[in-house]
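Asker: I'll drop the sequence and a predicted model, then ask my questions.
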Amino acid sequence: MTTTESDDRAINETNATTLEANLSRIEELTQRLLVAMNPKRHVPTSLQGPSPDLYAKAASAYVTEMMNNPGKIIEQQVAFWGKSVKHYIESQHLLAQGKLAHPVDETAPDRRFAHELWDTNPYFNFIKQQYLMNADAVRDAISAIDTMDDGEKRRLEYFGEQIVDMFSPTNFLATNPEALSLAAETEGESLVAGLENLIRDLEANDGDLVVTLADKEAFEVGRNLATSPGEVVYRNHLFELIQYTPSTEMVHEIPLVIFPPWINKFYILDLKPANSMIKWAVEQGYTVFVVSWVNPDATYRDTSMTNYVEDGYLTAIDQVKSICGVKKVNAVGYCIAGTTLSITMALMAQRGDKSINSATLFTTLTDFSDRGEVGVFLDDDFVDGIEAEVAEAGVLDRYYMSRTFSFLRSNDLIYGPAIKSYMLGKAPPAFDLLYWNGDGTNLPAKMSVEYLRGLCQGDNFATSGFDIADTTVRLSEVTVPICAIACETDHIAAWKSSYRGVQGMGSKDKTFILSESGHIAGIINPPSKKKYGHYTNPELGLTPDDWLADADKHEGSWWPRWDAWLAPRSGKQVKARTPGDKNHPVLGPAPGTYVAK
């Protein structure tokens, strides 16, 4: 026997041993998997998908279309059949000629099919092309329905796309060449690692399959996230107030108080020093306060929007005024916190309270006449389910919020990460933004229903008026200087709706900035990155499309432009303030205790 033959035999024996060990490990893990799936959370049917009525209406509309215009339906079907049969025949013809090749592939680039075998292997290319044909056929069928109202049609298009995405061949091991190749190369080790990742996620979530998006061991709030120096200077049942340590000798007289959304935790504004908006604002010479909201449990079931306004916003503003010895503050509200800040300002206007000198709104909706992509989850079928769930639980559990927002970007936040983790056996990345994304919060029962019914569904603030604190407030009552920043591809707060909300405000001094990118990346866009640009146009009487068509495009972050707007509205320069005062002793270092719950 030659040395080469001996080496090959040894390698084969080693590979066989490795494969056998991996198969044995899979058997052990399968038993653990069955145990992990037992305590699965009960998710009400109403929160698992749209009402069956939507699909019943779609089927009825399709049948009506077929009867009224059979030629159009037949044309669509024949076109789909023709493409599919032609594709099959061409593939068979090449194989009959002994050519290991696929027919001409004119499909558009798609990140899901980036692996080279989708283009070079006839089998996988056939599957890819046929899937994309099927997907187009589904879209064409939905598009052809003309007898559904616009809202139902949009929902059908969205949930139809969800079904199409779910059946992508990349989502199944037998039709994912990257996963199969890696399994062969590693003697099944990648599949074992993937199964371990799957079981870990099930065990961590009581039997629910929630994909871990980021390495949880790589980050710790207060250690390498939310590290800007500061102190907690006030605390009540709803929030901790953090005052940040100045980094300049002089500061603007009027302090800046930031209200983040209580749907998430505040440290999106302070992830790392390089992209921390809080750190940047301190460096521009502002006395910065941030509200860190409590993560409510069932004891908060009766906490209302009025509580958030009075015990949250108004209380925080009063504390900041007292600590700094001033009569006014500049306020910032992000997302739902911007909506509630606007409601607070309308209430303050009725009360004659002029404590807010100017307000900045990040990705804020105040006009809900067009709810954008997230609107598909805001019809009665879902909201009725949420109302029933919170009546029983006392809170809207973070699980439902996280799942809803993930499905708005399912390929990026569900299927893509699941493939990498469960099929390829890869560890989740050390990505701070995804870590924050997975660190969600609950919502109080009463507040969540008031928000969904009165604002998202009823659009009351921009129309008939929103009831708060024993009065009714309207969008037109917001009269302080406003700077609103929206994001071009925001899937949560559509920029055109944000723009229409600013148009409806009564302020004479209004500025609107449109940042490139989405709900998070468009806001957390530090100047040093030189990444996303922004648009400006002082003519706010235009339609959103006309506003953008006539807008000036600027390279780089909008942060310096906001600073140029905010600085003249922030008073004279005074000596920098250390956190707290004699009536507000330091309660502990930033980022506080509420953020850890």
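Answerer: On my side now, so go ahead.
Asker: CA atoms for contacts and neighbours, from now on please.
Answerer: OK.
Asker: what separates residue 338 from residue 415, distance-wise?
Answerer: Relative to residue 415, residue 338 is positioned 31 Å away (Cα to Cα, to the nearest Å).
Asker: typo on my end, it should be residue 62
Answerer: 30 Å.
Asker: Comparing residue 338 and residue 415, which residue is more hemmed in?
Answerer: residue 338 (26 against 21; other Cα atoms under 10 Å).
Asker: can you confirm the more buried one is in a strand?
Answerer: No: checked against DSSP: H, G, I helix; E, B strand; the rest coil, residue 338 lies outside a strand; its state is helix.
Asker: Please name the residues that touch it.
Answerer: Contacts for residue 338 (Cα atoms under 8 Å, 6 or more residues apart in numbering) come out as 259, 261, 332, 360-365.
Asker: Strands along the stretch 301-450 of the chain, start to end?
Answerer: For the stretch 301-450 of the chain, the strands defined by DSSP state E, counting those that start in this stretch occupy 329-334, 356-362, 395-396, 443-444.
Asker: other SSEs contacting the third one?
Answerer: The elements that strand 395-396 packs onto, with contact taken as 3 or more Cα pairs under 8 Å, 6 or more residues apart in numbering; DSSP states H and E, are helix 380-393, strand 443-444, helix 445-450.
Asker: Return the distance of the closest residue to residue 297 other than its chain neighbours relative to residue 441.
Answerer: The shortest distance from residue 297 to any non-neighbouring residue, by Cα to Cα, 6 or more residues apart in numbering, is to residue 395 (6.4 Å). For residue 395, the distance to residue 441 (Cα to Cα) stands at 10 Å.
Asker: and the helix ranked longest in the chain, which residues are buried?
Answerer: If you go by DSSP state H, the chain has its longest helix at helix 3-37. Under the neighbour-count criterion of 16 or more other Cα atoms under 10 Å, helix 3-37 has 18-19, 22-23, 25-26, 29, 33, 36-37 buried.
Asker: Kindly reformat the residues you listed as CSV containing distance to residue 117.
Answerer: Output for these, formatted as CSV (distance: Cα to Cα, whole Å):
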residue, distance to residue 117
18, 26
19, 24
22, 25
23, 26
25, 29
26, 27
29, 30
33, 31
36, 35
37, 34
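Asker: quick one: the strands in the stretch 151-300 of the chain?
Answerer: Going by DSSP E, counting those that start in this stretch, the stretch 151-300 of the chain shows strands at 230-235, 239-244, 250-252, 256-259, 288-293.
Asker: Show me what the longest helix of the chain is packed against.
Answerer: helix 189-204.
Asker: The helix it packs on to helix 3-37, inter-axis angle?
Answerer: 20 degrees (axes from the mean of the first three to the mean of the last three Cα atoms, to 10 degrees).
Asker: which residues touch helix 189-204?
Answerer: 19, 22, 25-26, 29, 32-33, 36-37, 182-183, 208-212, 421-427.
Asker: ok now that helix, how far from the chain's centre?
Answerer: 25 Å (Cα atoms, centre = their mean, to the nearest Å).
Asker: What of stretch 34-44?
Answerer: Offset of stretch 34-44 from its chain centre (Cα atoms, centre = their mean): 25 Å.
Asker: next up, a second structure to put side by side with the first:
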Amino acid sequence: MNERAFPASTVRERDASAWQGTRHPYPDTDVTHAAADLALNAWIGRFTGHVSPAALGLAWFDWCSHLLLSPDKQVELVSHGMTALGRWLQYCAVGAIADAPGPVTPLAQDKRFDDPAWQRWPFNLISQGFLTQQQWWHRATRSVRGMSAHHADVVTFVTRQLLDCAAPSNFVATNPVVLQTTCERGGMNLVAGTLRASGEAWRAARGQAAVPAFRPGREVAVTPGKVVLRNRLMELLRYEPSTPQVHASPLLIVPAWIMKYYILDLSPHNSLVRYLVGQGHTVYMISWKNPRAEDRGMGLHDYRCLGVMEALDAVGRDSGASRVNACGYCLGGTLLAIAAAAMARERDERLASLTLLAAQVDFTEPGELSLFIDESEVSFLEATMWSQGYLDTRQMAGAFQLLRSNDLIWSRRLRHYLLDLPDRETDLMSWNADATRMPFRMHSDYLRRLFLNNDLASARYQVDGKPVALTDIEVPIFAVGTRTDHVAPWRSVYKIGLLSDAEVSFLLTTGGHNAGVVAPPGGAGRSYQLATRAPDAPYIDPERWQQETPPREGSWWPAWTAWLAHQAGPLAAPPPMPPGLGPAPGEYVLAR
């Protein structure tokens, strides 16, 4: 592999300050006195799915003990249970002979009982019985006086997972759609589903991954470009211009390292990179290395220095531009905000603007991911990462699947194994399956310093031994939140306006964490809201902002590129393409 040398100044030894203020019990991962603790926890994690039994035990003890100390809550649950049972029994009498609506309406996102077959007896009674139980258990695990909000969320989540396992839609005998299909096909759907499940289990046991339908450099990540820099942590891609003139200031995109960069360069019709190049922007993209055990010591310091700062140096050399627009997606946006704050502190004025796509800088309200993040769980997870040197792709994928278990686990098994319906794989689905590992040191840094301690928003996060503050950032900021984001909730993304004294344009668009960002023009059902707050304007809370900001139809991409064009300066002839180290998408994106 060709490797371009990088400045020695960026390969500093990691600061001891990186672990200060985190209350981390083992600041040095090589100390011998921690080995027994970590090895035991790593071994236990193999049997618990890397979920801390102590964390779960504490949550359930909190619920049980406070429920026992709350006679009013007990009376409420008994009363509600008797009332719900009475309504269900009354429905049983009516639903057997008439087409009557059930007493419980499923949530909007619950599609398990949408088929008309569920309205026929006895399946209407079965589905309503399940929904009644689900409703009662939700009430039972919420609003218990004295119980911590985090433990309430954990208990509610675990209860929902257990109920989802027992949902009548998962079983042949209680699912009318499966029964009808089985009768029509003479049971061959179950035979085919069993064979498919066996094949998948066999491949998983042998560590064989399914061949994706969309492969980087072939069906996706095909926007023409070259690798202009490669170091031990990332490759920097520069894309070829597709317009006769380009804006003076180039654009550097910092993607998240939890997944491959080509979420922003999918199939040509879904590629944000191709769209930007077509709008006259010179686009650079970081492609992170998929780390292995030997990279265990890589921390956030390395990702900032060898990633963002080296990329900025290379963009300046390659394009000749004195100022660069920077865009960060998800974790890449958080890292970019750290780098921007450090640059502002040092009066480094190379950034012309800052764009944050579904990226959090304040972690007090991180959404459902907080279910997996507390002191007990992070310590337990660190043991697993310590033993491997990294966080495995399957562990991350499992956590995200649990957050949307109905869509990603149970409905998929229903389609695959009971109905024998094959997946219609899309470019986004292939990308989602192409996960990456994360080094032990970096992920521990991220979980402790940002999620647990919220150091960045509190101006305690240290870069080169000194804290950085987001209020130092003076360049215009464009922040994008997505309405149904369960990874970076939009109200959390919105907090950049509270933590920055710069001009902030906030855009809220339809969709989730990924599909909301990958929203090319022409798609149906797209809309967004956009408003800009001047540096001296008063703060507006997110609910009021959402009520007062008028919606606009269509994709948000044109609105952002119009803002970006204003920051990127006049048009001129594109700078010449360098020889490069090879064509895009490079080597790192192909590593497994």
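Answerer: In hand now; what should we look at? The structure displayed is predicted, hence computed values, not measured ones.
Asker: So for residue 395 and residue 441 of structure 1, which sits in the more crowded spot?
Answerer: Taking neighbours as other Cα under 10 Å, residue 395 of structure 1 and residue 441 compare with residue 395 leading, 27 against 23.
Asker: Now do the same for that one: its match in structure 2.
Answerer: Using TM-score structural alignment, the equivalent of residue 395 of structure 1 in structure 2 is residue 390.
Asker: and what of residue 586 of structure 1?
Answerer: In structure 2, residue 586 of structure 1 lands on residue 580 (TM-score structural alignment).
Asker: so what's the nearest residue to its match once chain neighbours are set aside up against?
Answerer: Excluding its sequence neighbours, the residue lying closest to residue 580 of structure 2 (Cα to Cα, 6+ apart) is residue 228, at 4.7 Å. Residues in contact with residue 228 of structure 2, defined by Cα under 8 Å, 6+ apart, are 235-238, 314, 578-581.
Asker: Rebuild those residues as JSON lines, extending it with neighbour count and distance to residue 380 of structure 2.
Answerer: Output for the contacts of residue 228 of structure 2, formatted as JSON lines (neighbours: other Cα atoms under 10 Å; distance: Cα to Cα, whole Å):
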{"residue": "235", "neighbour count": "28", "distance to residue 380 of structure 2": "32"}
{"residue": "236", "neighbour count": "29", "distance to residue 380 of structure 2": "34"}
{"residue": "237", "neighbour count": "29", "distance to residue 380 of structure 2": "37"}
{"residue": "238", "neighbour count": "28", "distance to residue 380 of structure 2": "40"}
{"residue": "314", "neighbour count": "17", "distance to residue 380 of structure 2": "39"}
{"residue": "578", "neighbour count": "12", "distance to residue 380 of structure 2": "47"}
{"residue": "579", "neighbour count": "10", "distance to residue 380 of structure 2": "47"}
{"residue": "580", "neighbour count": "15", "distance to residue 380 of structure 2": "43"}
{"residue": "581", "neighbour count": "20", "distance to residue 380 of structure 2": "41"}
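Asker: so stretch 558-572 of structure 1 matches what in structure 2?
Answerer: The aligned range for stretch 558-572 of structure 1 is 556-570, by TM-score structural alignment.
Asker: and that stretch, how far out from the chain's middle?
Answerer: Centre to centre, stretch against its chain (Cα atoms, centre = their mean), the figure for stretch 556-570 of structure 2 is 25 Å.
Asker: related to what we said a few turns ago, and the next element down the chain from the longest helix of structure 1?
Answerer: helix 52-68 (DSSP states H and E).
Asker: returning to that earlier point: for residue 571 of structure 1, see how far away the residue nearest to residue 297 of structure 1 is.
Answerer: 41 Å.
Asker: And the helices in the stretch 101-250 of structure 1?
Answerer: Taking DSSP state H, counting those that start in this stretch as the criterion, the stretch 101-250 of structure 1 carries its helices at 117-120, 122-143, 150-166, 177-185, 189-204.
Asker: of the ones you listed, which approaches residue 272 of structure 1 most closely?
Answerer: Distance to residue 272 of structure 1, taken as Cα to Cα, is lowest for helix 189-204 among those, at 26.5 Å.
Asker: counterpart of residue 238 of structure 2 in structure 1?
Answerer: Using TM-score structural alignment, residue 238 of structure 2 pairs with residue 243 in structure 1.
Asker: With adjacent residues omitted, what lies nearest to its match?
Answerer: Residue 243 of structure 1 sits nearest to residue 289 (Cα to Cα, 6+ apart), 4.5 Å away.
Asker: hang on, the one you found packs against residue 266?
Answerer: No: assessed by Cα atoms under 8 Å, residue 289 of structure 1 is found out of contact with residue 266, at 11.6 Å.
Asker: Which one of the two is surrounded by more residues?
Answerer: residue 289 (27 against 22).
Asker: Quick check: the one residue sitting closest to the centre of structure 1 vs residue 129 of structure 1, distance?
Answerer: Nearest to the geometric centre of structure 1 sits residue 405, at 4.9 Å (Cα atoms, centre = their mean). To residue 129 of structure 1, residue 405 of structure 1 is 29 Å away according to Cα to Cα.
Asker: Buried deepest among the helices and strands packed on strand 395-396 of structure 1, which one?
Answerer: strand 443-444 (a mean of 25; mean count of other Cα atoms under 10 Å).
Asker: sorry, back to before: of the strands of the stretch 151-300 of structure 1, which approaches residue 105 of structure 1 most closely?
Answerer: strand 256-259 (51.0 Å).
Asker: I would like the residues contacting the closest one, please.
Answerer: 286-292, 313, 317, 320, 329-334, 337-338, 341.
Asker: next one: stretch 359-376 of structure 2
Answerer: By Cα under 8 Å, 6+ apart, stretch 359-376 of structure 2 touches 51-52, 54-55, 150, 153-154, 157, 328-334, 337, 378, 399, 403, 447, 450-452, 454, 456-457, 479-481, 486-489, 492-493, 495-496.
Asker: re the thing from before, can you tell me what part of structure 2 the longest helix of structure 1 aligns to?
Answerer: Going by TM-score structural alignment: helix 3-37 of structure 1 matches no residues.
Asker: Quickly note the distance from the residue nearest to residue 130 of structure 2 when sequence neighbours are not counted to residue 409 of structure 2.
Answerer: With Cα to Cα, 6+ apart as the criterion, residue 130 of structure 2 has its nearest non-adjacent residue at 6.9 Å, and that residue is residue 167. Taking Cα to Cα as the measure, residue 167 of structure 2 falls 13 Å from residue 409 of structure 2.
Asker: Right, I'll call it a day here.
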